[in-house]
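In: The sequence isn't on hand, but the structure is:
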């Protein structure tokens, strides 16, 4: 049953799944959606089916091209049937009963995030989403079983947006994926690299391919992501424009690969997190990583003490990230001698190599709780050692 102009309120509390009755104004029938009951409430509003997801073209300058009636003949037959990126407004009235696992990701088919999802779950059904938060909500609303989202790359560093979303949402990290990045220059069949005037891609992909693009002498145009840049060129028949995207994007959108491994750092690796509604059981029969977030009071040596609880137990830290607390970013400290001072109040994200099934990890967090004002375990999951 299609949902048009439907407003549904889903509430979340604990782990109880309820069915919520809603009215479909388009069909004039009542239907049901699944959700949790509890503390937090999300209002979900569907949109008219005629409205499409915001395309990459809106962030691009107007590019003139010749009309070509034969464009559709050269494109793969599947290009018009590819799934549109899901937004939180695209609420289905029923769950997918297919036993195939559904994995949400940010972007369109052919993105590197989808590559990571297929590496982790080769037989999964991927669910493209409009942005990172929609990928989180797709899992919370039972539209997907898991989400795969980038968290850091060896070339570009941390994806801070996803660190913030990890704390805002209650999903658990249940796995990670290490993906070797292969940036490719793509163009329409028959187009040579020296004929290109501009190249479209995600800003980070353009920055990380600086040497190659400088030698090519092309104008750089920012797009929403790598795969949507390839999709845009194929759908608009832009013969003077290339895209930086993955080999899968070239296959999906019928483009030729003019050059591979064009990034400045050819050994670039991106790390992705796998998120689910429920945590997995920690084990000790294989290497596990644990991710936590905590806050500390102001004081000399407090951060040193926090890190020492791991060093004292021989636990290796693999990642430390700090993010300002958005709700109370400044801490005010009064001192009668120096007056009033203001400091940023931080959240500290730490990854360490130990399973929560190990006593040393349990003791370390118990020790940390003695002086941490807030502590949350984001997940305990197997370490991905494959590339």
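Out: Right, received. Where do you want to start? Because the structure is a prediction, the values reported are computed rather than measured.
In: going forward, measure contacts and count neighbours with C-alpha atoms only.
Out: Fine.
In: quick one, helices of the stretch 201-350 of the chain?
Out: All helices of the stretch 201-350 of the chain, identified by DSSP state H, counting those that start in this stretch, fall at 203-208, 210-216, 226-236, 247-253, 302-311.
In: Quick one, which of those helices gets closest to residue 166.
Out: Nearest to residue 166, of all these, is helix 302-311, at 20.9 Å by CA to CA.
In: let's bring in a second one:
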């Protein structure tokens, strides 16, 4: 299966793609919009994207992209995330002045930076990409935060391991396919859904009460602004699916309260791995 990801070889998205589809042929993209373009155009069969981290929260751009493209979430996966301080071989900790990484990775390592106030955090487009740049430039005053796979791929050295603020650090990934090609699981127990309500009192409450009336448990709700419509929002929700029939019923009931309802995926809830 040809899978697009955002990031360099050795990134966490790369690792997630290979864990979800072991024989995947991975296409590396610089930006998330390129990932969805590759999927929509048929250049790849699927995309693997991070949607949420247990410490840093949601990847908001990816919610927008899921709604902008005719795709469905087919599977989810929880990848354990362990961050490492990666350097040019032979670098000492007291030589480092800047650490590069993706902003979400930096946000997961706040305690490290609190312990090392002389080191500044600097945002990069990708964890593994920061290691690639580090090794290309060979500057010992710069380090990177990334995974073990990135250090091995670019022949860098791991100076410190497990920088994440909590050992219970997972990133939730989606395997996304074109809607026409997606295969919804017959044993799905979780649904991702987007809806929009009118900007007037009580509409969001009515929508949420519709879920309650169906007896479903909402596990997540996220709001995103509607481009070109200030103070209007799309709400993204995940809910547990008690029976297969509930998914269709939820769409019907919500349609009576919402100006837009769209199911984004129906899949088996992932469980954490070691």
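Out: Here it is on my side, so go on. Worth saying up front: this structure is predicted, and the values here are computed from it rather than measured.
In: TM-score for these two?
Out: Overlay of the two chains. TM-score (TM-score structural alignment, normalised by the length of structure 2): 0.92; 270 aligned residues with a CA RMSD of 1.7 Å.
In: could the helices of the stretch 201-350 of structure 1 go into a markdown table alongside distance to residue 365 of structure 1?
Out: A markdown table is the format used below for the helices of the stretch 201-350 of structure 1 (distance: least, CA to CA, whole Å):
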| stretch | distance to residue 365 of structure 1 |
| --- | --- |
| helix 203-208 | 36 |
| helix 210-216 | 43 |
| helix 226-236 | 40 |
| helix 247-253 | 42 |
| helix 302-311 | 8 |
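In: If you tally nearby residues, what's the number for the residue mapped onto residue 205 of structure 2 from structure 1?
Out: Correspondence of residue 205 of structure 2 to structure 1, assessed by TM-score structural alignment: residue 304. Residues lying near residue 304 of structure 1 (other CA atoms under 10 Å) number 9.
In: what about residue 304 of structure 1, distance to residue 368 of structure 1?
Out: 11 Å (CA to CA, to the nearest Å).
In: swap in residue 280 of structure 1?
Out: For residue 280 of structure 1 relative to residue 368 of structure 1 (CA to CA), the value is 23 Å.
In: the more surrounded of those two?
Out: For the pair residue 280 of structure 1 and residue 368, the greater number of neighbours falls to residue 368 (21 against 15), based on other CA under 10 Å.
In: Just list the residues touching the counterpart of that one in structure 2, thanks.
Out: By TM-score structural alignment, residue 368 of structure 1 lines up with residue 254 in structure 2. Residues in contact with residue 254 of structure 2, defined by CA atoms under 8 Å, 6 or more residues apart in numbering, are 207, 210, 261.
In: Name the helix or strand for the residue nearest to the spatial centre of structure 1, please.
Out: The centroid of structure 1 falls nearest to residue 149 when counting by CA atoms, centre = their mean (3.0 Å). Using DSSP states H and E, residue 149 of structure 1 falls within strand 146-153.
In: Next, the buried residues of stretch 186-206 of structure 1.
Out: Within stretch 186-206 of structure 1, the residues scored as buried using 16 or more other CA atoms under 10 Å are 186-188, 191, 193, 196, 198-202, 205-206.
In: Translate residue 199 of structure 1 into the numbering of structure 2.
Out: When structure 2 is aligned by TM-score structural alignment, residue 199 of structure 1 is paired with residue 99.
In: how much space between its match and residue 57 of structure 2?
Out: To residue 57 of structure 2, residue 99 of structure 2 is 21 Å away according to CA to CA.
In: coming back round to it: tell me which of the helices of the stretch 201-350 of structure 1 is the most buried.
Out: helix 226-236 (a mean of 24; mean count of other CA atoms under 10 Å).
In: which residues of structure 2 does that helix align to?
Out: By TM-score structural alignment, helix 226-236 of structure 1 lines up with residues 127-137 in structure 2.
In: Please apply the same query to stretch 19-35 of structure 1.
Out: Alignment note (TM-score structural alignment): stretch 19-35 of structure 1 is unmatched in structure 2.
In: For residue 20 of structure 1, which of the helices of the stretch 201-350 of structure 1 is the nearest?
Out: Residue 20 of structure 1 lies closest to helix 226-236 among those, at 34.9 Å (CA to CA).
In: By residue count, which strand of structure 2 is the longest?
Out: Scanning structure 2 for the strand with the most residues, using DSSP state E, yields strand 229-240.
In: Report the angle between the next helix or strand after that one and helix 203-214.
Out: Later in the chain than strand 229-240 of structure 2, the nearest helix or strand by DSSP H and E is helix 244-255. With axes from the mean of the first three to the mean of the last three CA atoms, to 10 degrees defining the directions, helix 244-255 of structure 2 sits at 150 degrees from helix 203-214.
In: Find out how far helix 244-255 of structure 2 is from the centre of the chain, if you would.
Out: Distance of helix 244-255 of structure 2 from its chain centroid, counting by CA atoms, centre = their mean, to the nearest Å, is 26 Å.
In: now do stretch 166-185 of structure 2
Out: 9 Å.
In: Same question for stretch 33-44 of structure 1.
Out: 22 Å.
In: same check, this time on stretch 367-381 of structure 1
Out: On the basis of CA atoms, centre = their mean, stretch 367-381 of structure 1 sits 24 Å off its chain's mean C-alpha point.
In: again with stretch 83-96 of structure 2
Out: How far stretch 83-96 of structure 2 lies from its chain's middle: 27 Å, per CA atoms, centre = their mean.
In: How far does stretch 221-230 of structure 1 stretch from one end to the other?
Out: Across stretch 221-230 of structure 1, first to last residue, CA to CA, it's 13 Å.
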